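*Asks:* Pasting a predicted model and its sequence here:
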Amino acid sequence: MRERTWRPGGPVDVAGTLRPHRRGAGDPAWQQAADGAIWRTARTPDGPGTLRVSVRAGEGVVVGRSFGPGGEWMLETLPELLGGGDEAAAFHQLMDRLGSMRHPLVYELARRHGDLRVGRTSRVFEALVPAVLEQKVVGREARRAWRWLLTRYGEPAPGPGPEGMRVFPEPEVWRTIPSWDWHRAGVEGVRARTIINAAPHAGKFEAATSEEADRLMRSLPGIGVWTSAETRQRAHGDPDAVSVGDYHIPSLVGWSLTGARTDDAGMLGLLAPYRGHRHRVVRLLELGGTRPPARGPRMAARDYRSF
């Protein structure tokens, strides 16, 4: 076991900052213990690793404990994971410059959640795979597939973490998953082929900046603006990567800021004053915005498995 104590130098919402990396309550790579500590696993450049993150609120410090060959790397990158490199101050300066042009709700949420940060994992392929699994399906369907595939193909997490935790498989493993196991996981051919075709490029993704990774990913079949944005938000901590094409976000932004539904073009127009921090504003609206009333039945989860 290795340990690192990090003093952020200001308030950080650790749980809120790490929550976007969680893929449902049963995520084998992300669990929160009864004492509030967060456990997560990763396939690092040095191999599999497990990280436990806790807070000593009275001392204003974050404590990281790590296990496995990748543990040292996870401790070295702990500040970045928790938004240590996030330019949150630049966002607040932008809000000051906007003055009366800023929306009152955005201003209030920025004030209320001043400890929220956009962190980065620096593991692009690890963020890309679940984003592909979430393409055009309901959340519970994507989360079920993620759990099944990690449980089946991920290796047990190093260390004494919560039972059942797994480490993201190597890119080569994703290339060799047989069609029947994609089927058992509930993943149809298009999403499976997208992941398989992207796996050989994993090394290029990891070495790229957010802008370069956007171009690389979108040059591959099956990866568009939405998937790239969802990946870069998590892997690069890109505060401006907007999930254009999302089923829910345009309505959230439109209803929160104007009281009316809108589409992608309308959403981008409403977010335009916050360019450079548009994803951050969406995160804030997810925390305290309003959604339009539901209309009609919800999209049903599909099931490609045979019994």
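*Replies:* On my side now, so go ahead. Numbers count the residues shown, from 1 in each chain.
*Asks:* contacts, neighbours, all on C-alpha from now
*Replies:* Fine.
*Asks:* P239 belongs to a helix, doesn't it?
*Replies:* No: counting by DSSP: H, G, I helix; E, B strand; the rest coil, P239 is not found in a helix; it is coil.
*Asks:* quick one: it and G119 touch, right?
*Replies:* No: at 9.1 Å, P239 and G119 do not qualify as touching, with contact defined as Cα atoms under 8 Å.
*Asks:* Strands along the stretch 1-150 of the chain, start to end?
*Replies:* If DSSP state E, counting those that start in this stretch is used as the criterion, the strands of the stretch 1-150 of the chain fall at 2-6, 30-32, 38-44, 47-56, 61-67.
*Asks:* Out of those, which gets nearest to E212?
*Replies:* Taking Cα to Cα as the criterion, E212 comes closest to strand 38-44 out of those, the separation being 20.5 Å.
*Asks:* What is the burial count for R232?
*Replies:* Using other Cα atoms under 10 Å, R232 has 27 other residues around it.
*Asks:* on contacts alone, who are the packing partners of the helix ranked longest in the chain?
*Replies:* Among all segments of the chain classified by DSSP state H, the helix with the greatest residue count is helix 139-153. With contacts defined as 3 or more Cα pairs under 8 Å, 6 or more residues apart in numbering; DSSP states H and E, the secondary structure elements packing on helix 139-153 are helix 124-133, strand 166-167, helix 179-185.
*Asks:* next up, a second structure to put side by side with the first:
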Amino acid sequence: MIGDFDSRYRAVSSRDERFDGWFIVAVTSTGIYCRPSCPAVTPKRKNVRFYPTAGAAQYAGFRACKRCLPDAVPGSPEWDVRADAAARAMRLISDGVVDREGVSGLAGRLGYTERHLHRLLVAELGAGPLALARTRRAHTARLLLESTGLPITQVAFAAGFSSIRQFNETVRAVFAATPGELRRAGRRGGVSEGMERGEIHLRLPYREPLDIGGLLDFLGARAVPGIESYEGGVYRRTLRLPHGAGTVALSAGEGRIRCVLRLEDLRDLGAAVQRCRRLLDLDADPVAVDGAFAADPILGPLVAGRPGLRTPGGTDAEELAARAVLGQQVSVAGARTLAGRLVRNCGDGLPVSLQDPAETLTHLFPEPAAIAEAGPDQSGLPGARHETLVSLAGSLERGEVLLDPGADRDEARRRLLSLRGIGPWTASYVAMRALGEPDAFLPTDLGVRRALARLGHPGNPRGVEALAERWRPWRSYAVQHLWKSLGGAPKEKEARREETVA
């Protein structure tokens, strides 16, 4: 859609915000790079270079524009839609894998040597994994400088830098400013909302339109006691992060999502922000999705009535997989009850430093190892489904099923389907919400079938699946529109026998 020079240059000339995050525009005469909607004077064509990522622009020697803050934009939806190695690497880098495990860890997760991975990413993205991770660390550092009063030394290590010298050099190279200057400029510009009582207040950007009310209502209807709450338009939940626990509160803001984080370890800031973005599907391109459905006789009227509908994701893929099994053949309310029981019996308590007497957040969702050791009395499930839950948890714990941001979605689906008691509905639901698959579909889902029957289409699964072929590659969004058309939380019941094999 925006692959050629002329199309991109037209987007820059019109300052079209829809393309922010899709690509970076660099200007050779000034040595800076910007978002496409930068309000500065449009550069001459001969001075323009386009790059797929900010990391690639930095790798080529450009520095970030201080006026448009090109790192403070939604991420490219390309990395969520694509399933190739480059996209998987980008999702893992955004989650902080290079900072935690190094390039060798990233390469190992993707099944490549470090040298081959570097060549692949340079060819595809214009920069290697270290340069891309450097961009992520710089962005995290900017957030900390602008949103907290932490000493700059603490900001450096919390952002993932190994030394103060490396931190200072990177900030100067990326932003053409010292850390102190960046902190002062950010506060003057009102980029963040500050830090109070250990809370980090941020604003998360997204592409318009966004049905934030519908998104938060979906999550609120499924809020599990102890780990989630939804009241007064604010969705809160606990987070299990790489270096410790955390909590987040998300609500609608003016053109941004209000995000209030409390973290046990500030090194988790970047990962926490990225997981919240995945939870709310904030990097999606709603114009492309809605446009694909606009002329469809079934979905067109639904899209017109609810533009910007997103596919809710999750902050922990392993948690969502367990909850998908808990939700087999029961209503949304029943699934919440079962998940709440599992949390009380097997979950870790929220650290004292994160507890708030006025809140209802008390636990972290159990890790796979704890679920694998749980008895039927702890899960509250019938024998066969309890065995499925334990089998899934054991496979996740042993690494036989991988659901991290860089997982091969097709392979994950195959591994899930190989487990006794997990059929196409559960595997597709996990792909849709836990792995962010934009084209997952649930032809046997009771809510989908009821919605289509109300809209005049026969609700048999085979006919539903054939119908949905015309909705590729956005079938996950089609599911959300069909569920929403029912006017309430759909009863996500799996009526297929393959889900209940004894």
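*Replies:* All right, it came through fine. Everything numeric here is computed off the predicted structure, so don't read it as measured data.
*Asks:* What does the superposition give as a TM-score?
*Replies:* Both chains were compared after superposition, and using TM-score structural alignment, normalised by the length of the first structure their TM-score is 0.80; 279 aligned residues with a Cα RMSD of 2.7 Å.
*Asks:* Check which element follows the lengthiest helix in the second structure along the chain.
*Replies:* Among the elements of the second structure assigned as helix by DSSP H, the one spanning the most residues is helix 129-147. Using DSSP states H and E, the helix or strand that follows helix 129-147 of the second structure in sequence is helix 152-158.
*Asks:* Tell me which of the helices and strands packed on helix 139-153 of the first structure sits most buried.
*Replies:* strand 166-167 (a mean of 26; mean count of other Cα atoms under 10 Å).
*Asks:* tell me, that strand lands on which residues of the second structure?
*Replies:* Strand 166-167 of the first structure lines up with residues 363-364 of the second structure when matched by TM-score structural alignment.
*Asks:* Over to stretch 208-216 of the first structure?
*Replies:* For stretch 208-216 of the first structure, the aligned range in the second structure is residues 407-415, judged by TM-score structural alignment.
*Asks:* How far off centre is that stretch?
*Replies:* Offset of stretch 407-415 of the second structure from its chain centre (Cα atoms, centre = their mean, to the nearest Å): 18 Å.
*Asks:* Contacts for the longest helix of the first structure, please.
*Replies:* Residues outside helix 139-153 of the first structure that contact it (Cα atoms under 8 Å, 6 or more residues apart in numbering) are 23-24, 26-28, 130, 133-134, 164, 166-169, 173, 185-187, 301-303.
*Asks:* in that helix, what's buried?
*Replies:* Buried residues in helix 139-153 of the first structure, counting neighbours by 16 or more other Cα atoms under 10 Å, are found at 141-151, 153.
*Asks:* what's the mean deviation for that helix versus the second structure?
*Replies:* Once fitted to the second structure, helix 139-153 of the first structure is off its aligned match by 2.0 Å on average (mean Cα distance after the TM-score superposition for the first structure).
*Asks:* Following that helix in sequence, what is the next regular element?
*Replies:* Later in the chain than helix 139-153 of the first structure, the nearest helix or strand by DSSP H and E is strand 155-156.
*Asks:* Would you mind saying which of the strands of the stretch 1-150 of the first structure lies nearest D246 of the first structure?
*Replies:* In terms of Cα to Cα, the element of the strands of the stretch 1-150 of the first structure nearest to D246 of the first structure is strand 30-32, at 23.6 Å.
*Asks:* which stretches of the stretch 1-150 of the second structure form strands?
*Replies:* Using DSSP E, counting those that start in this stretch, the strands found in the stretch 1-150 of the second structure span residues 24-27, 32-34, 48-51, 63-64.
*Asks:* Just put the ones you listed in a markdown table and tack on distance to D377 of the second structure and mean neighbour count.
*Replies:* A markdown table is the format used below for the strands of the stretch 1-150 of the second structure (distance: least, Cα to Cα, whole Å; neighbours: other Cα atoms under 10 Å):
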| stretch | distance to D377 of the second structure | mean neighbour count |
| --- | --- | --- |
| strand 24-27 | 54 | 25 |
| strand 32-34 | 57 | 26 |
| strand 48-51 | 55 | 18 |
| strand 63-64 | 56 | 22 |
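*Asks:* Make a markdown table out of the ones you listed and add distance to S147 of the second structure.
*Replies:* Putting the strands of the stretch 1-150 of the second structure into a markdown table (distance: least, Cα to Cα, whole Å) gives the following:
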| stretch | distance to S147 of the second structure |
| --- | --- |
| strand 24-27 | 25 |
| strand 32-34 | 22 |
| strand 48-51 | 29 |
| strand 63-64 | 19 |
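*Asks:* Out of those, the one nearest R275 of the second structure is which?
*Replies:* strand 24-27 (23.1 Å).
*Asks:* buried set for stretch 425-434 of the second structure?
*Replies:* In stretch 425-434 of the second structure, the ones that count as buried by 16+ other Cα under 10 Å are 425-434.
*Asks:* Kindly report the same for stretch 169-189 of the second structure.
*Replies:* Within stretch 169-189 of the second structure, the residues that qualify as buried are 170-177, 179, 182-183, 186, counting by 16+ other Cα under 10 Å.
*Asks:* quick one: which of those is nearest to L110 of the second structure?
*Replies:* Minimum distance to L110 of the second structure across these is 27.1 Å, recorded for T170 (Cα to Cα).
*Asks:* Excluding chain neighbours, what is closest to the closest one?
*Replies:* Spatial nearest neighbour of T170 of the second structure, excluding adjacent residues (Cα to Cα, 6 or more residues apart in numbering): A138 at 7.0 Å.
*Asks:* what residue of the first structure matches up with the one you found?
*Replies:* With TM-score structural alignment as the criterion, A138 of the second structure lines up with no residue in the first structure and falls in a gap.
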